[in-house]
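**Q** Provided below are the primary sequence and the corresponding predicted coordinates.
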Amino acid sequence: MKLGTIMLDGRPTVIARVTDDTAVAVPYTWMEDLIEAGSAGLDSAAEAIVKAKAGTLPVIDLAGADWMAPNPKPSKILGCAVNNNNLNSKAYKPMTAPMFFIKGRSALTGHNKTIDILKDHGQSIPEPEPVVIFGKRAKNVAPEDALDYVFGYTLTNDVTASGVKFSQDAIALKQTPDLVKPHHTAWREKFGDDDTYLYFIYHAKSKGADTFASMGPWITTKDEVKDPNKLKVRGYIDGECYTEDSTANYFFPVERVISEATKWFTMELGDCIHTGTASKGTEKHPRGNVGTYLGLYDGKLTDVEVEGLGRLSNRVNLEK
């Protein structure tokens, strides 16, 4: 089943897909209400689909629909950083655990909306990836139990403004040797005993700006996703495929990502995790997503396609 949220007659409305081009309203204002209702929520959506096909409930034409993110009100959105073997092949040392950043719900936007790039964001890149939507509260979950906490999956364009990240939100502090501890430099190459630089990068502006968490259009319920670690992922810019990858290329599988997240954060019903970007390039775009600069495509479409989950489209909007 595929579920989404649109603005209909000025109100948020949860919908269920009937056909590729049509949907039916489900009696919930917010997606979290449907998720919290459990099997009763899914049953009501399934019943609405049957009635729409039978002509006893009105069908919504999705042409020109005002899409919101499928769940517009998560308490938090986590992203799993650099979770791709193509990227980690360049790491000085392999990661020992998934790394996370956080986006606020103000970063959310929906299908067919703009992704807004400010001048100060500088060089910005797309990151196509699946998203886990939690179906219940999760804390200290073992990897083997992780998928039991999933309600469904959607897709995101997890935009990264590397320009602002490295120009405004990164700093190297030259410390005195007595302040530098082994854990400060264990993760990087150290250039002699006088290398006492500590490096800091902050991700709020570069990862969590408005519209930098485009999601949707649909949540696909987990019963329709056989294995989240075997999904083809593609990214498009102005109609050209710049990355063709798979979640099989993740450094950490989805179950480990979920488990690690719940070690540090209590994941609430409706919360989201971006599980890892697609990165592998194509013949015309050999650098993949890291060589695809949204600033060159003002007014053009950037799309994310994930096998079984659908296709998310947004238009690039550069600050003039």
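**A** That came through, no problem. Residues are numbered from 1 along each chain as shown.
**Q** from here on, just use CA atoms for contacts and neighbour counts.
**A** OK.
**Q** residues in contact with His274?
**A** 77-80, 129-132, 156, 158 (CA atoms under 8 Å, 6 or more residues apart in numbering).
**Q** in TSV, list these along with neighbour count and secondary structure.
**A** Below are these laid out as TSV (neighbours: other CA atoms under 10 Å; DSSP: H, G, I helix; E, B strand; the rest coil):
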residue	neighbour count	secondary structure
Ile77	25	strand
Leu78	21	strand
Gly79	25	strand
Cys80	21	strand
Glu129	28	strand
Pro130	30	strand
Val131	27	strand
Val132	27	strand
Thr156	32	strand
Asp158	26	strand
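**Q** below is an additional structure, to be compared with the one above:
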Amino acid sequence: MKLLRYGPRGQEKPGILDQDGAIRALPADLGDIAGDLLSPEGLAKIAALDVTTLPKVDGAPRIGPCVTRTGKFICIGLNYSDHAAESNMALPAEPVVFGKWTSAIQGPNDDVEIPRGSEKTDWEVELGVVIGTPGRNIAKADALSHVAGYCVVHDVSERAFQLERGGTWDKGKGCDTFGPIGPWLVTADEVGDPQKLGLWLEVDGHRYQDGTTANMIFDVATIVSYLSDFCTLEAGDIISTGTPKGVGLGQKPPVYLRAGQTVRLGIEGLGEQAQTMVAAA
């Protein structure tokens, strides 16, 4: 299933994509795409619906973040060996963990703001993992059963804030609008093996990133299990799993985003995003 949320910012409603690519409204009594609805039982209720009988959504509404009420937005750094090399950083012995503030979350096609004082705003296409079944100290063998589904994440990053302002990555990762997610939450049963997905990103039509999740250093199951040793993973938590080579920092010379540019990115089977870069007020 491809689940989504549509409508004006802050007024999104839950929906599902039908076989023809049309948005259908989910029944209001199911609630939003969050919490218990992401559990196996909640997803089973949606799967039991006859999608063809649900009302079609007219026009082309704004697509919002594909999940809501996210408690934690956890990111994994340097998780592709080619990206670590272009960043001139050693391969990690354990997953590199940092966070984005949940205020960074926005719809997949909303404008991305270049923060005031930014000189090095960069791009990163990433596979997002959305937790459905809460858990702590999860065994690797059981990890994927805790995943509700997957989505495209744009891990927008301000490199000077990240690397030159005291060494705490979060301040360069969690700026407002720096976490577009969606367009859809594709349920785990439809995705199958998350380590066989192509992912790409273009700036103004120039393709900079073109990789595959097969090249992750730490796969999704390892990441979910690892993180659960340090905190309880809860329904609606998002894990962004790292980016392949081709970021702006890795170009020679480096290339960074400017207001007016358009970024397009996507992951095989999970849809595409497109954002216009704008200067923050």
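**A** All right, it came through fine. On a predicted model such as this, the values are computed, not experimentally measured, just so you know.
**Q** who's in contact with the longest helix along the first structure?
**A** Assignment by DSSP state H gives helix 39-54 as the longest helix of the first structure. For helix 39-54 of the first structure, contacts defined as CA under 8 Å, 6+ apart pick out 1, 15-18, 23-27, 33-35, 57-59.
**Q** now those: which count as buried?
**A** Neighbour counting with 16 or more other CA atoms under 10 Å marks 1, 15-18, 23-26, 34-35, 59 as buried within those.
**Q** among those, which one lies nearest to Lys119 of the first structure?
**A** Ile15 (36.2 Å; CA to CA).
**Q** could you find the closest non-adjacent residue to the counterpart of that closest one in the second structure?
**A** Counting by TM-score structural alignment, Ile15 of the first structure corresponds to Gly15 in the second structure. Distance criterion CA to CA, 6 or more residues apart in numbering; nearest residue to Gly15 of the second structure, sequence neighbours excluded, is Ala25 at 4.5 Å.
**Q** dump the residue contacts of the match of Ile15 of the first structure.
**A** Per CA under 8 Å, 6+ apart, neighbours of Gly15 of the second structure: 3-6, 23-26.
**Q** doesn't it belong to a strand?
**A** Yes: checked against DSSP: H, G, I helix; E, B strand; the rest coil, Gly15 of the second structure lies within a strand.
**Q** still on that earlier bit, CSV please, covering the buried ones among the contacts of helix 39-54 of the first structure and showing distance to Thr277 of the first structure and secondary structure.
**A** Formatted as CSV, those follow (distance: CA to CA, whole Å; DSSP: H, G, I helix; E, B strand; the rest coil):
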residue, distance to Thr277 of the first structure, secondary structure
Met1, 24, coil
Ile15, 28, strand
Ala16, 27, strand
Arg17, 26, strand
Val18, 30, strand
Ala23, 29, strand
Val24, 32, strand
Ala25, 32, strand
Val26, 32, coil
Leu34, 28, helix
Ile35, 26, helix
Val59, 35, coil
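**Q** so is the equivalent of Arg69 of the second structure over in the first structure in a helix, a strand, or just coil?
**A** Under the alignment (TM-score structural alignment), Arg69 of the second structure pairs with Lys73 in the first structure. Classification of Lys73 of the first structure using three-state DSSP returns coil.
**Q** where's Lys73 of the first structure relative to Thr109 of the first structure, distance?
**A** Lys73 of the first structure is 11 Å from Thr109 of the first structure, where distance means CA to CA, to the nearest Å.
**Q** of those two, who's got more company?
**A** The neighbour comparison of Lys73 of the first structure against Thr109 (other CA atoms under 10 Å) goes to Thr109, with 25 against 17.
**Q** and the more buried one, what pairs with it in the second structure?
**A** By TM-score structural alignment, Thr109 of the first structure lines up with Gln106.
**Q** ok, that match touching Cys66?
**A** No: look at Gln106 of the second structure against Cys66 with CA atoms under 8 Å: they stay out of range, at 9.1 Å.
**Q** shared neighbours of those two, anything?
**A** Ile181.
**Q** could I get the buried residue list for stretch 144-156 of the first structure?
**A** With burial defined by 16+ other CA under 10 Å, the residues of stretch 144-156 of the first structure counted as buried are 146-147, 149-156.
**Q** onto which residues of the second structure does it map?
**A** Using TM-score structural alignment, stretch 144-156 of the first structure lines up with residues 141-153 of the second structure.
**Q** okay, how far is it across the matching stretch, tip to tip?
**A** 25 Å.
**Q** kindly report the same for stretch 165-178 of the second structure.
**A** One end of stretch 165-178 of the second structure sits 18 Å from the other (CA to CA).
**Q** residues in contact with that stretch?
**A** Stretch 165-178 of the second structure is contacted from outside by 98-106, 111-113, 115, 154-163, using CA under 8 Å, 6+ apart.
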